[in-house]
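[1] have a look; sequence and predicted model below, questions after that.
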Amino acid sequence: MSKFDRRLPRMRVQPSAGGKPKRALGVQAALEWAFRVEKAQLELPPRLDADEESRGFGLEYVLIYRAVLGCKVDGGQYKMGSYTHPDAEVIAATVAGLPDSHGGIRMALRVTELARAGMTPDWMPGAVPRCVPRDIHQNRYGKRAATEVVGTARVMVRGKWRTVDVLICPVTWRPHPKQIASARRGYEDWWAALDWVRDGLVAGGMLREVEVTKVMPKARPWETS
């Protein structure tokens, strides 16, 4: 039994309609339970037209997928005879319905991969751009910044005019500010997708043994780190 499995029974619970206690999970924990513990599969619908924008299929597809509320649908070739909790399949179907405005199929796959790995997107915590030499040369005397010749100049050396090279040291930013900004936009997109999934699960009301709470990952953790 994993650490996550052992933690579930100790979480706050609410009674279900049938009197059975529900597991209260934030949306990220619910996704990890569905994909990491229950091994739910992400079954994506085919696009009707390559030129037509996909808008997902949301809760309507979940209803079809479940066929009748409370009735578990056979998972076909993916299940290989094993059991997947019906609530986990509802969560997976909801993720598969992410609309293009929230990343569509690509974001659904991203959310699923992170949930299976029990990870949060890398928003590069603590990253600070630093100005460093673009290239470093190393020889037997050690390391030194690479330089480039950009011209020549006439200088007086010991009473004589000499022509010398004008050197510069090309520099760059590491990590580059654009790299940090891109990583944090990716985190924000993931967060927005989780928010959409949470709202869909709550509005759908089809989870029988899991209660998705309002708990969310930090929206912009770099602002409070």
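    Happy to help now that I have it. Everything numeric here is computed off the predicted structure, so don't read it as measured data.

[2] from here on, contacts and neighbour counts on C-alpha atoms
    OK.

[3] excluding chain neighbours, what is closest to residue 65?
    Once flanking residues are discounted, residue 65 sits nearest to residue 73: 6.9 Å by C-alpha to C-alpha, 6 or more residues apart in numbering.

[4] any idea whether that neighbour is helix, strand or coil?
    Under DSSP: H, G, I helix; E, B strand; the rest coil, the three-state class of residue 73 is coil.

[5] for stretch 79-87, measure first residue to last.
    Using C-alpha to C-alpha, to the nearest Å, one end of stretch 79-87 lies 15 Å from the other.

[6] what about versus this one:
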Amino acid sequence: MNLAVAHQGAFADPKRAVGAAVQAPRTGKLEVSALELIEWAFQREKVGLDFDEIERETGASPGFGMEWVLIEQARLGVKGRIQGGGSSPRHHDADMVAASLACLPETYGGRRMAVMIAELARAGEVPDWMGGAVPACEPVDWRGSKHGRYAVREVCRVPGLRWPADQVAGRDNGYWCPVTYPVDARMIAAARRRYLDWRGAIHHLQLIFQMACHLTSFTVSNSLPPRAPWKGA
């Protein structure tokens, strides 16, 4: 199971537009969610993240938070050259998205989270929260016979267990079935923690877009990804 990403259908929102379908209006402003705006910037406008160039342009390291963005966002909007996928000028709002993401504070995951958000946004995906997964214990291998399918077993040679090899009493004693845990509670918990961290970063960026960025074509709504999709919430 891929623990990195899951398709956007993991939480289908009939009102949510995937980023590539969002278009900047010619006049006025379009209301979008923070996630829609990020996906629009990375999918349609082809922005990227160049942390070194942002640092050169502003003289400050990314990760300074909202106050730093408030001071620098106007200058970034004119001078910043966030690495993109083409030669044509990118939309001002897309550069604001990339700059804000590149300045994500360490409290919200810093550069590592910024890269994760960018990659997911570019693919139109969300973190895999392992929906429907339950802890499982399975035999390491199986064998077939005329009587059906059975777990592969072997002689237990670990000292101190119930039937060490030197105390085998009968034909069927002294064997065990090696098992594996393809999914365990720790894996599920880690995947959901990763999702919650991602959502927390999206929430922070939502506030940045609403309060610190002078967007010219969009307004950002209060809509966020579900808090706990594994609970239907």
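    Cool, the structure landed. What you see is a predicted model, and the numbers here were worked out from it, not measured in a lab.

[7] TM-score of the superposed pair?
    The TM-score (TM-score structural alignment, normalised by the length of structure 1) is 0.75; 202 aligned residues with a C-alpha RMSD of 3.3 Å.

[8] what is the burial count for the residue nearest to residue 65 of structure 1?
    Using other C-alpha atoms under 10 Å, residue 73 of structure 1 has 13 other residues around it.

[9] and if you look at residue 137 of structure 2?
    Using other C-alpha under 10 Å: residue 137 of structure 2 sits among 12 other residues.

[10] quick check: closest non-adjacent residue to the aligned residue in structure 1 for it.
    For residue 137 of structure 2, the aligned position in structure 1 is residue 131, judged by TM-score structural alignment. Of all residues not flanking residue 131 of structure 1 in the chain, residue 173 sits nearest, at 4.7 Å (C-alpha to C-alpha, 6+ apart).

[11] what span of structure 2 lines up against the strand or helix carrying the one you found?
    Per DSSP states H and E: residue 173 of structure 1 is located in strand 171-174. Against structure 2, the aligned range for strand 171-174 of structure 1 is residues 179-182 (TM-score structural alignment).

[12] quick one: contacts of the matching stretch?
    Identification of contacts with stretch 179-182 of structure 2 by C-alpha atoms under 8 Å, 6 or more residues apart in numbering yields 135-140.

[13] now which residue in structure 2 aligns to the residue nearest to residue 65 of structure 1?
    Under TM-score structural alignment, residue 73 of structure 1 pairs with residue 79 in structure 2.

[14] in structure 1, which spans are helices?
    3-7, 27-32, 58-66, 86-96, 104-117, 177-204 (DSSP state H).

[15] residues in contact with the residue nearest the centre of structure 1?
    Centroid-nearest residue in structure 1, with C-alpha atoms, centre = their mean: residue 121, separated by 4.2 Å. By C-alpha under 8 Å, 6+ apart, the residues touching residue 121 of structure 1 are 114, 186-187, 190.

[16] count of residues packed around the counterpart of residue 208 of structure 1 in structure 2?
    The alignment partner of residue 208 of structure 1 in structure 2, by TM-score structural alignment, is residue 216. Residue 216 of structure 2: 15 surrounding residues under other C-alpha under 10 Å.

[17] so residue 216 of structure 2 sits against residue 91, correct?
    No - using C-alpha atoms under 8 Å, residue 216 of structure 2 is not in contact with residue 91, being 9.2 Å away.

[18] surely residue 102 of structure 2 and residue 114 touch.
    Yes - counting by C-alpha under 8 Å, residue 102 of structure 2 does reach residue 114; the two are 6.1 Å apart.

[19] more neighbours, the two?
    Taking neighbours as other C-alpha under 10 Å, residue 102 of structure 2 and residue 114 compare with residue 102 leading, 28 against 25.

[20] which position in structure 1 aligns with that one?
    That one, residue 102 of structure 2, aligns with residue 96 by TM-score structural alignment.

[21] how near is the equivalent of residue 40 of structure 1 over in structure 2 to residue 202 of structure 2?
    Counting by TM-score structural alignment, residue 40 of structure 1 corresponds to residue 47 in structure 2. As defined by C-alpha to C-alpha, residue 47 of structure 2 lies at a distance of 17 Å from residue 202 of structure 2.

[22] and these two? Which one has more around it.
    The neighbour comparison of residue 47 of structure 2 against residue 202 (other C-alpha under 10 Å) goes to residue 47, with 27 against 23.

[23] which residues does the more buried one contact?
    Neighbour list for residue 47 of structure 2: 41, 82-85, 90, 94-95, 98 [criterion: C-alpha under 8 Å, 6+ apart].

[24] kindly report the same for residue 65 of structure 2.
    Taking C-alpha under 8 Å, 6+ apart, one finds 103-105 in contact with residue 65 of structure 2.

[25] including distance to residue 58 of structure 2 and neighbour count, could those residues go into a markdown table?
    Putting the contacts of residue 65 of structure 2 into a markdown table (distance: C-alpha to C-alpha, whole Å; neighbours: other C-alpha atoms under 10 Å) gives the following:
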| residue | distance to residue 58 of structure 2 | neighbour count |
| --- | --- | --- |
| 103 | 11 | 25 |
| 104 | 15 | 26 |
| 105 | 16 | 20 |
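
[26] so which of these is the closest to residue 131 of structure 2?
    Nearest to residue 131 of structure 2 among those is residue 104, at 27.6 Å by C-alpha to C-alpha.

[27] so that closest one touches residue 61, yeah?
    No - with contact defined as C-alpha under 8 Å, residue 104 of structure 2 does not count as touching residue 61 (10.6 Å).

[28] could you check stretch 60-79 of structure 1 and say which residues are buried?
    Residues of stretch 60-79 of structure 1 classed as buried by neighbour count (16 or more other C-alpha atoms under 10 Å): 61-62, 65-66, 72, 75.

[29] equivalent analysis for stretch 75-95 of structure 1, please.
    For stretch 75-95 of structure 1, a neighbour-count test (16+ other C-alpha under 10 Å) marks 75, 84, 86-95 as buried.
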